[in-house]
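Asker: Mind folding the following:
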Amino acid sequence: LSDRLEDLKRVTFQEKLGSLYDKVQRVCRVASGLSVLVPHASEKIKRAALLSKCDLITGVVREFPELQGLMGKYYALHWGEDAEVAEAIYEQYLPAHAGGDLPSTDTGAVLSISDRIDNVVTFFSIGLKPSGSEDPFALRRQALGIISLLINRGFAISLEELLQIVFEGPVKTDVADADTLKEEVLGFFLQRLEHLFISEGYPHDTVQAVMEKSKTLPLVRVKEIMDAVESFKKEPVYNETLIALKRVFNILKGIREPLSDEVDEGLFMHEEEKVLYQRAREIAEEVRVSVERFDYRKALLLISGLRGPINVFFDNVLVMDKDERVRLNRLCLLAMINRMASGFLDIYRLQEL
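Answerer: This next block holds a predicted model:
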């Protein structure tokens, strides 16, 4: 099968994007970068990527294009390739439609992601992107396929990290510089992700609370955070917690000056300051460990324990004290709580029930 690689140079993939051989080289580079996600299958992934399009120039596939991938699988098996490599050549085209079957192997999943992300980025790079109801290259479907694969396989990679792998190589662009193109593609994925989450029944405020983190967290983690939020919403303390935390957020959002990570206990003038600070310090490590263990519900429940001390603080302490040092220290205390509460989601985007 590999003997057909050179023949790919004579077949155009897209006028501005080069030959099928060029396409395969790009997919190989992305697949190699992604292979770290499944080290046990690293060599199989690279081999499957190299052979992924060789069947497209066979007589059978030229006559029956719908057999692409399937014939590649059979050719690979015939020529003695590893069974998982052969299966991946077929599975690179899965899912074939929204809600369709996903690859059964890590190798097939990585190859499918590599092929699709190359399509999305390269077509965007030459200005061929979806517009309104028009999506001639099915880029929306391909983006949804990538999202589904990342969640289904639980791959520990974020959308930003995925795009970083793509953009580590030379990406020619007719429409903008590489950084602008990357942001545009990331925005496109976030739109698809938001649409998917809403269609799965997650409330709008829950989805909005995780959209920013969806750039930098693996999508399987994002789903777990939303599930934790939905569980937390059933707790009697949900509304009280949200109202208390929004008091913190609202007083900080108008502050432009940088706030230190350090809080000076020596500047406390009220017992309510001490109680809030001590309680926040007590749970900070537990919250951090819970997040590291992906126990987001426990983290939310721990944070909810601050609602009482926060309300008592605001009821009895004037944050904007005339003494500049005292004022800044109180703001630093609130900023400490704000960082803890918004470490894994934008909790302030949630709505009371």
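
Asker: use CA for all of it now, contacts and neighbours both
Answerer: Noted.

Asker: Distance check, residue 58 against residue 3.
Answerer: Taking CA to CA, to the nearest Å as the measure, residue 58 falls 12 Å from residue 3.

Asker: can you tell me the helix or strand for residue 274?
Answerer: helix 271-292 (DSSP states H and E).

Asker: Give me the contacts around that helix.
Answerer: With CA atoms under 8 Å, 6 or more residues apart in numbering as the test, helix 271-292 has contacts from 265, 268, 296, 298-299, 302-303, 306, 309-310, 312-313, 316-317, 330, 333, 337, 340, 344.

Asker: compare with the first, here's sequence two:
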Amino acid sequence: MSERADLLVEIGTEELPPGALRRLARALGDGLHRELDEARLEPGEVEIFAAPRRLAARIRDVRRAQDDQSQERRGPAVDAAFDADGNPTKAATGFAGSCGVAVADLERMETDKGSWLVYRHTEPGRPAAELIPAALERAVEGLPIPRRMRWGDSEAAFVRPVHWLVVLLGNEVVPARLLEADANANSRGHRFHHPEPVTIPDAASYPGPLESQGWVVADFDDRRERIRSQVEEQARSSGGRAWIEEALLEEVTAMVEWPVALAGSFDERFLAIPHEALMASMQGHQKYFPVVDDNDALLPAFVTVANIASRQPDEVRAGNERVIRPRLEDTEFFWDHDRRTPLAGRLPHLGGIVFEHRLGTQLDRTRRLQPLAGHIATAIGGEPDNARRAAELAKCDLLTEMVGEFPELQGTMGRYYAAHDGEGDDIPAALEEQYRPRFAGDELPATTTGRALALADRLDVITGLFGIGQPPTGSKDPFGLRRAALGVLRICIEGELDLDLGDLVDRAAGAYREQLGADGIDPATEGETIAFILERLRVYYQDRGVTHDAFEAVRSVALPVPLDFDARVRAMAAFLEREEAEALVGANKRIANILRKAGVDANDLALPDPALFTEEAERDLFTALGERREQVAGLAAWRDYAGALDALAGLREAVDGFFDHVMVMADDEAVRANRLALLAELRRLFLQVADPSRVQE
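Answerer: The predicted model follows:
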């Protein structure tokens, strides 16, 4: 018999929560692998399987038994183990007894510290079949199940009732009992097509028998891609292409064991409703995949995925068409009813929606957003009146029937209703764009008014929550402040908006005086808010391959202007790739240390006096600095930081010569102070761009 075999574990249950299915399967596989590893069974690759009624994991090449282990246990020193006549003392007999042997069976070990009694033996490895049940139990106990349930009078607790258990090591059943189910080789097929047991002959053959006999596709990824292919084929048969959102595809995959896609249709009259609303109804309520044409215009068709291969597919199709009609009629009613009241007419009712009890209602938010959005619009060359009007209407669609039914359409429906009300220019678009970017990689607001409103909305939330002492903590960020901060940075940097966060946070803070008292938010809290936003740049640049060193070098000197920060970081990242960078970074570190130990700040020292120079290397460095002083200042003023660093790279030879031939801490106090001033001048030039002394590597 081979020393290794594949291990298969399948836990059969009632229908599992779709949103948790893949996570539970992965946790089962990882947990089981970890436990087998700790049991010295040297597990190989993990494969996971997940379907609505089963979680399974296969661990490749598990040892059938542990290796034997040589063990050594040291006892008392020989001098203490025997008396003068050579008879064992209590120390020797006690040690031997604890080892389960006679004193005569003990060995002696010589060390540089003397001779000791030692007990050596070989511990036989235990069979895997004895170790797997406990390993499986611990792995299941560690699954991320927020609330475990019990069923009937059972004491077992799991996410759903358990009906069967398969545990195979190779082709042998491992005797195990888990959640009151005894292990065997019998899985079960599809609830309707094949409810009878399906025997799994060995772990390596899984999940083949389930599909060939039991009408179950157990491999999650395989099932998902089959669904994708079927849905696309059915959409083509309807004259279009499937609109497949990955989140819905994942959810549908977790809901079916034997997927069968069917196309259906609905009345064309419903196409007069905004397509986002129709799609939200189809996707959210019915789990249907919409069908669109080549221009992404919605067609009166959908694709559903059944969990059964019906003998009467036309009846299944007709049933789904009957079900979707009242859903679309509800959506049609919302659309017609909402348009009877202009968005502006809903404004007073925002006073009934609490945003955060200390920060007021959505009406309070609206009043704060208007001046802030108008100010930002002016700063970025937009129309402040449009921005203030967009801010006034920004939250009104929260009171519509459509958004009440489909919260994900906030902003989108605001755009439609504002256009219907005759709001001109870019106001309708801004109502939708205020929420962009919604996620990493999402599009940014395209209009100037949309950018102003999006920035105002995020800055109001961040500043307000910091003002009441509710910043994100650890993994908890209920208001999505980290995402909001990253959105602010992306809009400023990628939208090339030259905005000062210090000014914007100060204005946002000032608007909170009504909620937080006459003094509003104190300057220290404003500083924390700005620092929080800028810190998100660390993640932003990390995702773009910019080194931690380039970020840190800029973070300590940059103003709170994201566009300026970005120019510095990109310039510094390029500079660190240059041949001269290592020497100049080292010199900056050395200078920073020298000035710190001398107890002086580079910005406090005057220019050096050439009359006090005693070494040619001092004069060379002073001349090189003079040649670049105005050049670097001018380039930095124009934010040509790459050009400034290019000029500073030319200092390498003079800097190297200075440190090779000049002792900074000279005995003469005046000479020493003059040399410190020379180094301070060099450091000030670099600090106009970044602080190379922060570079770690």
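
Asker: just to revisit the earlier point, who has more neighbours, residue 58 and residue 3 of the first structure?
Answerer: Per other CA atoms under 10 Å, whichever of residue 58 of the first structure and residue 3 has more neighbours is residue 58, with 15 against 8.

Asker: Counting by contacts, list what the helix or strand following the helix holding residue 274 of the first structure packs against.
Answerer: Scanning forward in sequence from helix 271-292 of the first structure by DSSP H and E, the next helix or strand is helix 296-304. Applying 3 or more CA pairs under 8 Å, 6 or more residues apart in numbering; DSSP states H and E, one finds that helix 296-304 of the first structure contacts helix 219-232, helix 271-292, helix 324-341.

Asker: what about those helices, which gets the closest to residue 177 of the first structure?
Answerer: Shortest distance between residue 177 of the first structure and these, using CA to CA, is found for helix 219-232: 26.8 Å.

Asker: buried ones in the closest one?
Answerer: If you call a residue buried by 16 or more other CA atoms under 10 Å, then helix 219-232 of the first structure has these buried ones: 219, 220, 221, 222, 223, 225, 226, 227, 228, 229, 232.

Asker: Under the alignment, what does the second one map to in the second structure?
Answerer: So that's residue 220 of the first structure. Per TM-score structural alignment, the equivalent position to residue 220 of the first structure in the second structure is residue 563.

Asker: What distance do you get for that match to residue 496 of the second structure?
Answerer: For residue 563 of the second structure relative to residue 496 of the second structure (CA to CA), the value is 6 Å.

Asker: related to what we said a few turns ago, widest-spaced pair of the buried residues of helix 219-232 of the first structure?
Answerer: Within the buried residues of helix 219-232 of the first structure, two members stand farthest from each other by CA to CA: 219 and 232, at 19.8 Å.

Asker: show me where the stretch 301-450 of the second structure has strands.
Answerer: In the stretch 301-450 of the second structure, the segments counted as strands under DSSP state E, counting those that start in this stretch are 354-356, 360-361.

Asker: which of the ones you listed sits most buried?
Answerer: Across those, averaging neighbours per residue (mean count of other CA atoms under 10 Å) puts strand 360-361 on top, at a mean of 17.

Asker: Have a look at how far, on average, that one is from the first structure.
Answerer: Following the fit onto the first structure, the mean deviation recorded for strand 360-361 of the second structure is 1.4 Å by mean CA distance after the TM-score superposition for the first structure.
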